[in-house]
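S.K.: no FASTA, just this:
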């Protein structure tokens, strides 16, 4: 028998419940932290653990702790991860891992100095249609890729931004960080590094509420020569409408579609490939999965259980975690490359 992994959770906002659920499934939650002490108390009481207002108070009081989960506003991730590692703990950091590449480099330096590991959260890699597309690309069975199209049309009401860190440049960073970094991560995971990026941004429906764009159009050229377009917004009036990646190649079209990359479509001109795709599609488990539901809006797919499964095996058996800090850095650097063209029209 092994000793259970002991977790502390910093940040008791919307995603905290999902983290607490997974923590208690694979290990033991020992404490929660939030600057809103009332919110910390609610979650702490729910799980029967002590609650604190600051991380420093947690570290001074904790007796047994292995890993700190950071689920706070984006702009706090790097400094809190560094503080946790310097206190002697591994860290699991919600997306985005940080807002700038320099902060990630500092996190990596502290990780080496302390011997503590950094784990990031990119749960959309576990979506069955996405995993299938990744396998097809690895097998090089799609022929010459002509174009990649990403569509992200989601709903974020005014209430999401009012009296919140959401929408601020310092703590949020931008729509590509908070809503759509999963899609940027997948582009890097599927197609490698980007050579050039062009972009245009607008704020049409959230003026006075946010400090950046609520919609954008991006053109990317990868080092491989593949070109991709991405159109996105948070202006859908009622609900999230689409979150998709479509690959157009010499053999036809494949698509991870739906609202959350949760369906698989294809139309190809290769008989053998068509038969294989039909077979693979039939084996996909519950591709109509459920997103994280926060009441007045919805997030990405609920794959945190697979994140924690990978984390557990990495900590207990030293198996490779499903993603790396270097991959997370590539995603953040690409978002910042795109945002170098930040001009609201």
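M.R.: Looks like it came in fine. Note that this is a predicted model, so its numbers are computed, not measured.

S.K.: please make it C-alpha for all contacts and neighbour counts, starting now.
M.R.: Will do.

S.K.: where do the helices of this protein begin and end?
M.R.: Under the criterion DSSP state H, the chain contains helices at 16-26, 37-47, 55-61, 77-86, 101-114, 128-139, 158-161, 175-178, 181-191, 271-283, 304-317, 325-339.

S.K.: for comparison:
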């Protein structure tokens, strides 16, 4: 694995909608990685994928896991299959990048993190909002204390998914997805928010399923939080806000404020100066769940490939993603049992 010049052999397991931006990113990164196999247990799904991308397809997962040409595997299956598939890849000596969330539960995610550690392989998670240009710039501003002491913050995810989305087998169920809006959709924004500001406490939460959806898990969550520095914060997330609006993170500091709306960052300082960094495209907040560019996916995968070569944790490691999943579980637990 050493040597930054060699292209890594890559396998893809899981060829549903989530595979589209990964595959486009890998086409862009052909100087760094060669896709050896793209695999799905479903022949029809493999056939449709092959119509869109020039990668060899296969329905035999064992062939991918055991192929000695493959250094790393992108596991893009539903969360319920991550432990089995990613675990087998790690045991076979492959590095693994899994689609969000890490697993169905934090406990299962912890087992996967442990498996990667014991195998001596890298485990990354696709939480690409961290690699948007606006997110990277906001992280710089916070690191440099440009906004001053943070006094309060808000995180809002007013997305929309029609009932037809949840009518697909397994959508919005505990068995397949592990949760509703918070773990399946808002996880990206919650992860970015937590990584930027830290969350030390979940003060209160409300969790419910609205009348707009017939589904097992929640489509609305609100919470009162304490940031890492003790300042107050509020969270609101839903998939019941037609037609869907971009997610939003807002930060109030002593020297100024920052609003990250979708991928657009606007900063205003108390002295009247400021800056705006425009978004690179839509965010998939509405009925078209794949309506977003693949630039951030490409950045995450490029970092992951470099981590495999350099034998270092990726920027978004399994352990880091586990902290976000634990926060989500705490919010849900507090919403369902206020005494927890």
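M.R.: Nice, thanks for sending it over. All of these numbers come straight from a predicted model, not from anything done at the bench.

S.K.: need the TM-score from the superposition.
M.R.: For this chain pair, the superposition-based TM-score is 0.87 by TM-score structural alignment, normalised by the length of the second structure; 329 aligned residues with a CA RMSD of 2.5 Å.

S.K.: now for the helices of the first structure, which one comes closest to residue 94 of the first structure?
M.R.: For these, the distance to residue 94 of the first structure is smallest for helix 77-86, at 7.9 Å, taking CA to CA.

S.K.: before we move on, the earlier item: quick one: which of the helices of the first structure is nearest residue 202 of the first structure?
M.R.: That would be helix 175-178 among the helices of the first structure, by CA to CA, at 11.2 Å.

S.K.: so the closest one matches what in the second structure?
M.R.: Mapped onto the second structure using TM-score structural alignment, helix 175-178 of the first structure covers residues 181-184.

S.K.: that stretch vs the first structure, average offset?
M.R.: Aligned to the first structure and superposed, stretch 181-184 of the second structure gives a mean residue distance of 0.9 Å (mean CA distance after the TM-score superposition for the first structure).

S.K.: the counterpart of residue 105 of the second structure in the first structure: neighbouring residues, count only.
M.R.: Under the alignment (TM-score structural alignment), residue 105 of the second structure pairs with residue 100 in the first structure. The local packing count at residue 100 of the first structure equals 18, with neighbours defined by other CA atoms under 10 Å.

S.K.: show me where the stretch 101-250 of the second structure has strands.
M.R.: 123-126, 150-158, 199-208, 220-227, 232-238, 248-253 (DSSP state E, counting those that start in this stretch).

S.K.: so which elements touch the fifth one?
M.R.: To tie it back to what came earlier, the one meant is strand 232-238 of the second structure. Secondary-structure packing of strand 232-238 of the second structure (3 or more CA pairs under 8 Å, 6 or more residues apart in numbering; DSSP states H and E): strand 150-158, helix 181-184, strand 220-227.

S.K.: residue 216 of the first structure is nearest to which of the helices of the first structure?
M.R.: Comparing the helices of the first structure by CA to CA, helix 175-178 comes nearest, at 9.1 Å.

S.K.: so which elements touch the closest one?
M.R.: For helix 175-178 of the first structure, the packing partners by 3+ CA pairs under 8 Å, 6+ apart come out as helix 325-339.

S.K.: the helix it packs on vs the second structure, average distance?
M.R.: Helix 325-339 of the first structure sits 0.8 Å off on average (mean CA distance after the TM-score superposition for the first structure).

S.K.: residues in contact with the aligned residue in the second structure for residue 201 of the first structure?
M.R.: Aligned by TM-score structural alignment, residue 201 of the first structure pairs with residue 207 of the second structure. Contacts for residue 207 of the second structure (CA atoms under 8 Å, 6 or more residues apart in numbering) come out as 218, 220, 221, 222, 332, 335, 336.

S.K.: ok, and these in the first structure?
M.R.: Mapped onto the first structure and checked by both residues aligned by TM-score structural alignment, their matches' CA atoms under 8 Å, those keep the contacts 218, 220, 221, 222, 335, 336.

S.K.: which among those gets closest to residue 259 of the second structure?
M.R.: Closest to residue 259 of the second structure, out of all of these and judged by CA to CA, is residue 222, at 19.2 Å.

S.K.: and the gap between that closest one and residue 190 of the second structure?
M.R.: Separation of residue 222 of the second structure from residue 190 of the second structure (CA to CA, to the nearest Å) stands at 12 Å.

S.K.: got a list of contacts for the match of helix 175-178 of the first structure?
M.R.: 100-101, 177, 187, 217-221, 237-239, 325, 328.

S.K.: among those, who's most crowded?
M.R.: Top of the contacts of stretch 181-184 of the second structure by neighbour count (other CA under 10 Å): residue 239, with 30 neighbours.

S.K.: how near is that residue to residue 135 of the second structure?
M.R.: 22 Å.

S.K.: who has more neighbours out of residue 222 and residue 190 of the second structure?
M.R.: Comparing residue 222 of the second structure with residue 190 by other CA under 10 Å, the one with more neighbours is residue 190, at 24 against 21.

S.K.: next up, the contacts around the nearest residue to residue 183 of the first structure once chain neighbours are set aside.
M.R.: Leaving aside its sequence neighbours, residue 183 of the first structure sits nearest to residue 150 (CA to CA, 6 or more residues apart in numbering; 7.8 Å). Residues counted as contacts of residue 150 of the first structure (CA under 8 Å, 6+ apart) are 183, 228, 229, 230, 231, 243, 244, 245, 246.

S.K.: isn't residue 177 of the second structure right next to residue 104, touching?
M.R.: Yes - counting by CA atoms under 8 Å, residue 177 of the second structure touches residue 104, with 6.3 Å between them.

S.K.: find the residues that touch each one of the two.
M.R.: Any residue near both residue 177 of the second structure and residue 104 by CA under 8 Å, 6+ apart counts here, and that gives 79, 80.

S.K.: what does residue 20 of the first structure align to in the second structure?
M.R.: Using TM-score structural alignment, residue 20 of the first structure pairs with residue 23 in the second structure.

S.K.: joint contacts of residue 222 and residue 190 of the second structure?
M.R.: Joint contacts of residue 222 of the second structure and residue 190 (CA under 8 Å, 6+ apart) do not exist.

S.K.: and of the helices of the first structure, who's closest to residue 71 of the first structure?
M.R.: It's helix 16-26; of those, that one is closest to residue 71 of the first structure (CA to CA) at 6.7 Å.

S.K.: kind regards, and thank you for your time.
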